[in-house]
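Dropping a prediction and its sequence here:
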Amino acid sequence: MSKRKLSRQQRWRIEKIQAERARRAEKRGDQDTEKLAAGEYGPEQQGRVTAHFGRTLEVAPAGGGEPVRCHLRANLEGLVTGDRVIWRAGQDGSGVVVARGGRDNVLERPDARGQLKPVAANIDQILVVFAVEPEPHANLIDRYLVAAEATGIAPVLVLNKVDLLPPEGGTLRGLLARYEALGYPVVTTTTARADGLDALHARLAGRTSVFVGQSGVGKSSLIDRLLPDAELRIGALSEDSRKGRHTTTTARLYRMPSGGELIDSPGIREFGLTHLDEGQVAEGFVEFRELLGRCRFRDCRHRQEPGCALIEAVDEGTIHADRFASYRRIVDSLDET
């Protein structure tokens, strides 16, 4: 069955009704004037989507308590994990979501057809997890950072399994120092030591965070340690390829004992950037920003053009050559698609 198209007036009316519901829920006490079923549902209250399963959601009450499986009202679509919602509890232990609250931001990524698909909403920081094994590549980290910069959500780099690093740190230490010099917070973690997650605990406290990264880097293992009561499946690392298998199937929000919230998103091997153009990719490299627009030619593509401000900065050493090469690889990959 094809989706019914709404007129402008119908969409305006739906948005108006949802806004009115949100205001009533904040006052805590007004009853829903449009009865869904007489006596079957309680008053409107605020909540947070903790998981999404098609036409049903898990909603955690704003005041605390266990998540409730809720259905969606007609014409209410596009909700994702992390959304603030207005819902009503049913007598049978279920509930119904009647309106969505405002969003601070939304994390989106392209699907197989290249169309943007929302993954989670109202996030304070994106934790880009990589590990000593499988060996991280700077270009993949840069892709995650560009994607994060495009959303406006602050990225944090998390190096897991640091117990596997050689005593001198190897090339990874130099790579981390490069990103720290650009202003990106870097957190190192390991589940092999009792104090291996202290820095991560401090970073998560009081914030809503989402983990992204390749399969096999230990996202689920970290969450299993951060939330001992959460039942998570941990995928084994393939001895042959040293790449992990996908284990998480839907984005889920967990409340941290420290007061923060953590969203675990499905494992992805590479964050697609096909929805971005060259200009947006360049903006995603933070050290490029003050130089953009200073090239001799207004249509400079930062390849071989004379007077290119970025190339001159690379020659002068103010932009790292590896970062510029990473930028070029990303742009070239856009051209190929």
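Perfect, thanks for sending it. Residues are numbered from 1 along each chain as shown.

C-alpha only now, for contacts and for neighbours.
Fine.

Spell out, range by range, the strands that occur in the stretch 101-250 of the chain.
106-110, 116-121, 125-131, 154-160, 186-188, 208-212 (DSSP state E, counting those that start in this stretch).

out of those, which comes closest to Gln46?
strand 116-121 (15.7 Å; CA to CA).

Distance from that closest one to the middle of the chain?
In terms of CA atoms, centre = their mean, to the nearest Å, the gap separating the centre of strand 116-121 from the centre of its chain is 8 Å.

Now do that strand: everything it contacts.
By CA atoms under 8 Å, 6 or more residues apart in numbering, the residues outside strand 116-121 that reach it are 78, 80-83, 103-111, 251, 263, 265, 275.

And stretch 191-207, by the same measure?
123-125, 161, 163, 187-190, 221-222, 225-226, 256, 258-262.

Mind listing what's buried along stretch 220-229?
Ser220, Ser221, Leu222, Ile223, Asp224, Leu226, Leu227 (16 or more other CA atoms under 10 Å).

count of neighbours near the closest residue to the second one other than its chain neighbours?
Using CA to CA, 6 or more residues apart in numbering and skipping residues adjacent in sequence, the residue nearest Ser221 is Ile234, 6.2 Å away. For Ile234, the number of neighbouring residues by other CA atoms under 10 Å comes to 19.

and the comparison structure, right after this:
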Amino acid sequence: MAKRKINKQQQRRINAQHRQRSRRARDDDNLPDSDALGPEQIGLVIESFGRQVNIEAKDGEVTRCHLRANVENPVAGDRVIWQMGDNTGVIVAVEPRRSLLTRPDFNGQPKSIAANIDQMLIVVAAQPPAYANLIDRYLVAAEAHQLTAVIVRNKSDLPVDDDTLAMLNSYADNGYTVLTASSTDGKGLDALRAQLADATSIFVGQSGVGKSSLVNALLPEANTAVGELSHAADKGRHTTTTARLFHFPDGGDLIDSPGIREFGVQNLDRKSVEQGFREFQPFISQCRFRDCRHESEPDCGLQAALERGDISPVRLQSYRQIVAEIEGQHG
């Protein structure tokens, strides 16, 4: 049988996997034997740097740990089993996750961002401009992972254009929680703290919308880096390079994630994307065909709802754009 040909991208991925396995094996050879380590204990990943991880023990002490070769890279929010050595620890296992958020890497493959999250706070601002399709991607991902989704308009002390305001109002009309906040004058921070209490949350959004500034306002001791907005390109400079977990004094955790302009929806299917548009649900059930694509099929519940003005044409176009992307990748 003829040997299956692989393209250059697949070959690069295979070579990278080989290099990674070799590097892990070399790293494992340098780790102490289990007999030289302390007893196994549970820890919480605060920040991950590839094969090195900062974990927090039950007593609150933070320790830099290395990974055994057979352990997948944990991310902020993961619970792990680890053992203490002379100066550093060794992670021997990652506990099962209740949720895992990913984004595409340079090869379009999912890269883990954070784990065990309860709610996603989508931060937008007047600048850089807020785009409905990006917000919708976050909402779809939140629904797929069964996370509570909250939209936060940051920099509320700055004026916002009518189109952005109308867009945010439309999300509120569709049942999404929309909060306003400002790290400059402090308005809205109390309501934001109440939303964050007793849950593990993640801030997501474009670079430059002020996620790190919000973290600093909510947790002054965090001392996270705050970057200036690049006026030339109207895009923020990346100031957070790895997701990091912070504790609130009154309960609840926050994971500050790297600024990302894309979000990992590539592993979802059409039905999962549909579920991310909550206002579509009453009308999808009215479609004549169960596999309706909501394009030109007869007796489509969504098309009829669009014609009546019951759903937004912007949201329907956003849905179609996301579906076209994932089906193009899977095709």
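Structure's in. What do you need? Since we're looking at a predicted model, the values are computed, not measured.

After superposition, what is the TM-score?
Aligned and superposed, the two chains score 0.84 in TM-score terms (TM-score structural alignment, normalised by the length of structure 2); 303 aligned residues with a CA RMSD of 2.4 Å.

before we move on, back to that, Gly90 of structure 1 is nearest to which of the strands of the stretch 101-250 of structure 1?
Closest approach to Gly90 of structure 1 among the strands of the stretch 101-250 of structure 1 (CA to CA): strand 116-121, 25.6 Å.

Could you identify the longest helix within structure 2?
Ranked by residue count under DSSP state H, the longest helix found in structure 2 is helix 8-29.

which outside residues touch that one?
With CA under 8 Å, 6+ apart as the test, helix 8-29 of structure 2 has contacts from Leu67, Arg68, Ala69, Asn107.

cutoff 10 Å now
Lys5, Arg51, His66, Leu67, Arg68, Ala69, Asn70, Val71, Val90, Asn107, Gln109 (CA atoms under 10 Å, 6 or more residues apart in numbering).

rewinding a little: translate the residue nearest to Ser221 of structure 1 into the numbering of structure 2.
Aligned counterpart of Ile234 of structure 1 in structure 2: Val226 (TM-score structural alignment).

Find the centremost residue of structure 2, please.
Central residue of structure 2 (CA atoms, centre = their mean): Leu101, 4.9 Å from the mean position.

Return the distance of that one relative to Thr224 of structure 2.
22 Å (CA to CA, to the nearest Å).

buried set for the longest helix of structure 2?
For helix 8-29 of structure 2, by 16+ other CA under 10 Å, it's Arg24, Asp28.

what does stretch 18-26 of structure 1 give?
Within stretch 18-26 of structure 1, the residues scored as buried using 16+ other CA under 10 Å are Gln18, Ala19, Arg21, Ala22, Arg24, Ala25.

Which of those residues fall in helices?
Among the buried residues of stretch 18-26 of structure 1, the members found in helices (DSSP H) are Gln18, Ala19, Arg21, Ala22, Arg24, Ala25.

Now do the fifth one against Leu164 of structure 1, distance only.
From Arg24 of structure 1 over to Leu164 of structure 1 the distance is 54 Å, taken as CA to CA.

and what of Thr188 of structure 1?
Taking CA to CA as the measure, Thr188 of structure 1 and Leu164 of structure 1 are separated by 12 Å.

Could you pull out the residues contacting both of those two?
With CA under 10 Å, 6+ apart, Thr188 of structure 1 and Leu164 have common neighbours Ala131.

hang on, the earlier thing: distance to Gly169 of structure 1 for the buried residues of stretch 18-26 of structure 1 - can I get that in a markdown table?
As requested, the buried residues of stretch 18-26 of structure 1 are exported to a markdown table (distance: CA to CA, whole Å):
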| residue | distance to Gly169 of structure 1 |
| --- | --- |
| Gln18 | 54 |
| Ala19 | 54 |
| Arg21 | 55 |
| Ala22 | 52 |
| Arg24 | 56 |
| Ala25 | 53 |
